[in-house]
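In: Sharing a sequence plus its predicted fold:
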Amino acid sequence: MALKQFPLDRTFLVAAWLEAVLYGCFLCVFSFGVYIQITSNKARNTHNRVMFIISIAMFLLASAHVAMNCFRLIRGYAEFVDGPGGPVGYLGQISRWDHIFKDTLYATQTILGDGAAVYRCWILCNRNYKFIVLPSMLLVASIMSACMTDALFITIPPSESIFYPRLTHWITTFLHGCGSAEHNHHWSDGVSTLADRTEDGALSSLYLFIEILLLSLYSVNYNAQYILLEAVTPTVGITFGMITIRITLRSHREWQLSQTEPGELRGGIQTIGSVPMRRIPVKITQQIQDDARSGGKNSSMDGISS
């Protein structure tokens, strides 16, 4: 039984709304990541700095992408409402400059996310290059297919859609390459700890799920793929931002432990939250009664305990 197509005019509205919601989530994650970076400046290392720079680039790309979607939505439903095909005729025309620019932002964000995953894999594998050969090849394939897709957009007739036969091969290759690179990042890693693989994999599961679902919907020419397509750009940023925050917090914790005196570690200093508890001197008075040996006399001992 064939899927009933979701109306394109509603599809573009829902897609823009979902991207705006996810972008708001990304904004919160990015802001918290900046705060963590500022407050943990003494615990920074080269790996943390690279991850933070990539996070900034992703935020800028996501901001430009949501702004372009807003621009296109206003033009489509306000300026082109009475034009040929109405809003759908404008928003669905993939050869327009604003669509090509928006798609380029999406492809760049996805490739940057996959490149960051390969870099993260290389770090976790103690900089052993043999573990990133396959992910790197998939990354190169994604870059080539993205460039070919954007180049073909210019030559597509205005009446054709994203499901044009000349495009499907390159778009499918791009989506498959992105999903495979993300998968191999987690499971080709044989040197990193199980905790690192599990935590990174859990944070990336949402992004991987959206990519697989997007590929499935595009393969059956279903219009709802537009909704997931617009959700990818902020989702990549959210995923990477959460991983960056986790890495920074762990580095900060390790730095704190390195600054602790060995004697204090052995003594087991207790804390309330992050505030260490101070020793308080306590005066103890003991009163001992020995009727048999002292004839009923009382003796007292004073001491200081801490």
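Out: Everything's here; your move.
In: alpha carbons only for contacts and neighbour counts from here, please
Out: Will do.
In: Now do the host helix or strand of Asp114: which elements does it pack against?
Out: Using DSSP states H and E, the element containing Asp114 is helix 97-124. With contacts taken as 3 or more CA pairs under 8 Å, 6 or more residues apart in numbering; DSSP states H and E, helix 97-124 sits against helix 46-74, helix 133-153, helix 165-187, helix 225-258.
In: hold the first one in mind and look at this next one:
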Amino acid sequence: MVTIATLLFVFSTMHIGVDIHRIIQGLVDNRNFIPGGPPVWFEDVSQFTFVFKSAIYSFQTITGDAVVIYRCYVVWQSIYVIIFPIMMLLGVAVTAAGSVYACSRATLAQGGIFFGDTDQWITSFYAATLSTNMLCTLLLVFRIWQINSRVSRGHTGVSLKPVLLIVMDAGVLYSVTLLSALIAFVSKSNGQFIVLDMVTPIISIAFYMVIIRVGIASVTSQRGDNSSGFTHPVTPMRSDFAMRPLEVHITQLSETQKGEFPESIGTRKEMMA
């Protein structure tokens, strides 16, 4: 998990760095040297910076989808469950490679990114990664819900609903972003460039939020704080240690004036402790 978190952080940072470099190139360096100005320069997706940014996004997407598949395997503990998701992940990798290659070969004469082979490869890539993420999220949610139902019937006092909500939050966040990118691209809207720049950090956020929220919940539950939402079996206080009436015998010794032996006077008192 540490290695994957580091990779996602590196990919996100590189993606943002390339975006900043593209902005400087398009709006400052090549502002007056390209016929048509910045709009024409940004429309050319065969630029190395755009191709490199697309490659970074592809690697990050494959990494994020692979993590979701791995979580499915951990929860289900069966290799058969993840066979089809792995096949879909291979489809994501193929369409990602095709998209990057198509962008590198695209020209303004063919209509830019929304036409020709580029349009088909990118649409397939968005659809493949969206389907993979939604399928794996549904598998995770169903399995956790199934386990939680069994645990609830056992009256153990343990609930997995917080974990279920965490997985659903991460899956919905990523799926909605991918769906927005797919709709914007199919509609041939330049808004897809904005969504594309948002998807890269959201992939990392969706991965981090599961680790952080589960970690926080585990720590707070160990400290006895139930604000995390996790419930644990509570051991009732034993009644064997309840205070009971105690009968005490006290012997009082007194000495007579004649120096005789002390007289033992027995008294009995009942004390409630």
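Out: Yep, it's here. Since the model is a prediction, treat every value here as computed from it, not as a measurement.
In: Can you calculate the TM-score here?
Out: Aligned and superposed, the two chains score 0.71 in TM-score terms (TM-score structural alignment, normalised by the length of structure 2); 215 aligned residues with a CA RMSD of 2.5 Å.
In: hang on, the earlier thing: got the helices and strands packed on helix 97-124 of structure 1 as TSV, with mean neighbour count and distance to Val14 of structure 1 columns?
Out: TSV is the format used below for those (neighbours: other CA atoms under 10 Å; distance: least, CA to CA, whole Å):
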stretch	mean neighbour count	distance to Val14 of structure 1
helix 46-74	18	11
helix 133-153	19	24
helix 165-187	20	21
helix 225-258	21	7
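In: Now tabulate the ones you listed in TSV and tack on distance to Phe12 of structure 1.
Out: What follows is those, written out as TSV (distance: least, CA to CA, whole Å):
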stretch	distance to Phe12 of structure 1
helix 46-74	8
helix 133-153	19
helix 165-187	19
helix 225-258	7
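In: For Glu199 of structure 1, which of those is the nearest?
Out: For those, proximity to Glu199 of structure 1 was assessed by CA to CA; helix 225-258 is nearest, at 8.3 Å.
In: C-terminal to that closest one, what's the next element?
Out: Next in line after helix 225-258 of structure 1, if elements are assigned by DSSP H and E, sits helix 262-267.
In: which of the residues in that next one are buried?
Out: By neighbour count on 16 or more other CA atoms under 10 Å, the buried set for helix 262-267 of structure 1 is empty.
In: Next, the angle from the helix holding Asp114 of structure 1 to helix 133-153.
Out: Helix 97-124 of structure 1 and helix 133-153 meet at an angle of 170 degrees, taking axes from the mean of the first three to the mean of the last three CA atoms, to 10 degrees as the criterion.
In: and helix 97-124 of structure 1, which stretch of structure 2?
Out: Mapped onto structure 2 using TM-score structural alignment, helix 97-124 of structure 1 covers residues 48-75.
In: now do stretch 31-45 of structure 1
Out: On structure 2, no counterpart of stretch 31-45 of structure 1 exists by TM-score structural alignment.
In: what about the most centrally placed residue in structure 2, distance to Pro236 of structure 2?
Out: Residue closest to the mean C-alpha point of structure 2, counted by CA atoms, centre = their mean, is Val210 at 2.8 Å. With distances taken as CA to CA, to the nearest Å, Val210 of structure 2 is found 32 Å from Pro236 of structure 2.
In: Next: Thr177 of structure 2.
Out: Thr177 of structure 2 sits 47 Å away from Pro236 of structure 2 when distances are taken as CA to CA.
In: again, but for Gly37 of structure 2
Out: Taken as CA to CA, the span from Gly37 of structure 2 to Pro236 of structure 2 is 75 Å.
In: same deal with Ile34 of structure 2?
Out: 77 Å.
In: same thing with Val45 of structure 2?
Out: 67 Å.
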